[in-house]
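J.: For reference, the sequence and a predicted model appear below.
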Amino acid sequence: MGRQAGADSGRPASPPRLGFLDACRGLAVVTMLFANFVNVFLHRVPLPLTHNYGDLLRPFDFPAPVFQFLIGVSLTLFLRKHVQLGRTPHRAKLAALRRFALLILLGMLLDCVGALHVGLRWGVLQTLGLGGMIATLLADAPGEGVMGVAIALLGCFSGALNGEVHASPIAALAFVPLTLGGLLVGRLLPRGQRRELGRFIRYTTALALGAGALAAAFYAAGIPFNKVVGTSSFVALAAGVSAAALAGTALVESLGMRFPDWLRAVGGNALTAWVLQYVLVYYPAWIAFPSWRRLPFFPGVAAILATTTALSALTVALGRRGIRIPI
């Protein structure tokens, strides 16, 4: 027993999780679930609760792009962790590429089952995986280079090249600047010292303001805010919102406040929650009960809240047993 303890103590320690990052990711995924379940349970959806309505900007247009941004932030932690655990930077990047490739394949499988059709389908998880793979390839590039690629993509997707983001890999490139923005923010993540957290908040706030100003410039040039096709104005605005959300959760933590354990746990198992919604909500609603007519507003909202709560609780319970889809 003593020899085993000595062997374990010689292994590199895995770096601790960042509570404010898990909390931000948890807020994003819970809000995404709520927004998606609105379309499952409500017969008539009030305008403030809609999303993906073209040029009409809605609050629920932002959770999915925020999650895409946080994928880039998490990638930095993933690479840092694997290097600390003894892998070479090259092998750490290969592990990340493999993980994102599997995420794309998982998304294709889930979408094929939902459509009852075998084929190469594109969707949200695939867009996340594509952004992650490109960010991994640029992980060692200087910040100016990463920023240059992001701005170049924003310029390319300011008109003719735009298409439905979650319908094809080419159109999905419009969301890649979100992941690259997260990659840049991830490089600033604090390593435990409080003064580093303050510096992180300042830089992330500055990025949020800069992205917001860029979004305003694109909008003033006549490019509408449109999440569906990923216009440059929307993507820049979503990057600003994402950075502001992360700065906000970091600020809360810097003030000594503690986020609920369940929220941080959901954030640490966010992809598990995303997959569970397919299996436990989408498939029963659209395949097992194709005549489902949805509910009036108040019973529907009650069903949405109950389902979101139950799915989050199941995600946490599975995570505690080691059953999770890692980011």
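T.: Yep, it's here. What you are looking at is a predicted structure, and each value in this text was computed from that prediction instead of being measured.
J.: contacts and neighbour counts: CA atoms only from here.
T.: Noted.
J.: Apart from its neighbours in sequence, what residue is nearest the residue positioned nearest the centre of the chain?
T.: The residue lying closest to the centre of the chain (C-alpha atoms, centre = their mean) is residue 67, at 1.8 Å. With C-alpha to C-alpha, 6 or more residues apart in numbering as the criterion, residue 67 has its nearest non-adjacent residue at 6.0 Å, and that residue is residue 28.
J.: pretty sure residue 75 is in contact with residue 132, am I right?
T.: Yes: distance between residue 75 and residue 132: 7.4 Å, which falls inside the contact criterion (C-alpha atoms under 8 Å).
J.: Neighbour count: those two, which is higher?
T.: For residue 75 versus residue 132, neighbours defined as other C-alpha atoms under 10 Å are more numerous around residue 132 (30 against 24).
J.: so who does the more buried one touch?
T.: Residues in contact with residue 132 (C-alpha atoms under 8 Å, 6 or more residues apart in numbering) are 71, 72, 75, 97, 100, 179.
J.: In CSV: those residues, plus secondary structure and distance to residue 278.
T.: Supplementary listing: the contacts of residue 132 in CSV, determined by DSSP: H, G, I helix; E, B strand; the rest coil; distance: C-alpha to C-alpha, whole Å:
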residue, secondary structure, distance to residue 278
71, helix, 20
72, helix, 24
75, helix, 24
97, helix, 24
100, helix, 19
179, helix, 24
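J.: one more structure, for comparison:
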Amino acid sequence: METPTTPAKGERLISLDAFRGFTIAAMIIVNDPGGSHHDAYPPLRHADWNGITPTDFIFPFFIFIVGVSIVLSYSPQQARGVPRGKMVGKILKRSAIIFALGVFLNLFPDFNFAEVRLPGVLQRIALAFLACALLFLYTGRRTQAWLSAGILVVYWLLMTLVPVPGYGESLLEPGKNLAAWMDSLLIPGTLYQGTWDPEGILSTFPAIATGITGMLAGHLLISGRTREQKIIWLFFAGLIAYALGNIWNWFFPINKNLWTSSYVLYTSGLAAMTLGAFYFFIDVLGYRKWTKPGLVFGSNAITAYVIAGLLPALLYLSPGGGESINSLFMDGLTGAGLSQPFASLLWALGFCLICYIPVYFLYKKQLFIKV
């Protein structure tokens, strides 16, 4: 969702635009280290399995933001009396485009359809957006809250109580769990981890719950409460969710690959508190000068992500069997005495800057590519 965010009484939420943009920038940085992901600094790597790092915050933060944006974007349309059928048509179209872009990036640049990977980051965003947007149009806030809680509880019970076919017991190990079994059974083509996919079918349901938590924050932001009350509630609800996520971790470990229920509450709580902080400093106190990079990325977030998905084909290409730009950069810096993690970070920051240039041009021209 990249529609300008407008809460009650015409107040533009610069904080949400900036939050979206900085989240996309962080996603680009952690996705594109100079060497392998194991060469990056630990906070810039995903947790190997159970546990969490700052990198694991980024994807759920973005889906949380999608949920907030749904409420802020479609509430004014409802108030203007836009027919529900018309909104549904646009939702279906937008979801299909985002999903198709994700499949395109998986195919690029070889376009080997025999080994296409259907799941992916954009695909999960598309499905979460679709489910959450339809829920917003057809259900109320209370129903959405209960549905989110129900998804998390049912997912927990399925993953911890249902025996995995072929193993005879419930497991939460890599490739040996109910979600992995379902991926290998139902998803055609290539899976990211061979026999399972971190953006697979079953784990998409708690990801939708993450989007719903964002919708609940959106409902708060368009409510008649004062700014101060909104900030207090974002921090209070966020802290409660964060605490519950930590407690649930004792029984259902925090795990991004499985998108566990504890992971949803933990990251949604942090996202709510981060949004509250952004809202306080940017929209209430008016500290906005530092937000420019976030606003640039946030104005064309999906476009920036697609650009970041296309660039590696150029920067990692080895023409005529020679060294790629990436290899020359990394070899040059490590040869000069810099550590591999530091050189990797410099590459990732430079890569993000390259992605910033075209979206900055679009921002200056007030061109917002809606997908």
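T.: Nice, I can see it. All values reported here derive from a predicted model rather than from experimental measurement.
J.: contact partners of the helix or strand harbouring residue 160 of the second structure?
T.: In this structure, residue 160 of the second structure sits in helix 141-161 according to DSSP states H and E. Taking contacts as C-alpha under 8 Å, 6+ apart, the residues outside helix 141-161 of the second structure that touch it are 135-136, 169-172, 177-179, 205-206, 208-210, 212-213, 216, 219, 252, 260-261.
J.: Let's see that with 7 Å instead.
T.: Helix 141-161 of the second structure is contacted by residues 170, 171, 178, 205, 206, 209, 212, 216, 252, 261 when judged by C-alpha atoms under 7 Å, 6 or more residues apart in numbering.
J.: how about the second one, what's its match in the first structure?
T.: The reference is to residue 171 of the second structure. Counting by TM-score structural alignment, residue 171 of the second structure corresponds to no residue in the first structure and stays unaligned.
J.: before we move on, what about the fifth one?
T.: The equivalent of residue 206 of the second structure in the first structure is residue 174 (alignment by TM-score structural alignment).
J.: what's the answer for the last one, then?
T.: Using TM-score structural alignment, the equivalent of residue 261 of the second structure in the first structure is residue 232.
J.: Return the distance of the equivalent of residue 236 of the second structure over in the first structure relative to residue 113 of the first structure.
T.: Taking TM-score structural alignment as the criterion, the aligned counterpart of residue 236 of the second structure in the first structure is residue 206. Distance, residue 206 of the first structure to residue 113 of the first structure, using C-alpha to C-alpha, to the nearest Å: 43 Å.
J.: Which residue comes closest to residue 130 of the second structure once chain neighbours are left out?
T.: The shortest distance from residue 130 of the second structure to any residue that is not its chain neighbour, by C-alpha to C-alpha, 6+ apart, is 5.9 Å, and that residue is residue 95.
J.: when you align them, which residue in the first structure goes with that neighbour?
T.: In the first structure, residue 95 of the second structure lands on residue 100 (TM-score structural alignment).
J.: Enumerate every residue touching its match.
T.: Contacts of residue 100 of the first structure were listed using C-alpha under 7 Å, 6+ apart, and they are 129, 132, 133.
J.: From residue 191 of the first structure, how far off is the second one?
T.: Same thing as residue 132 of the first structure. Residue 132 of the first structure sits 22 Å away from residue 191 of the first structure when distances are taken as C-alpha to C-alpha.
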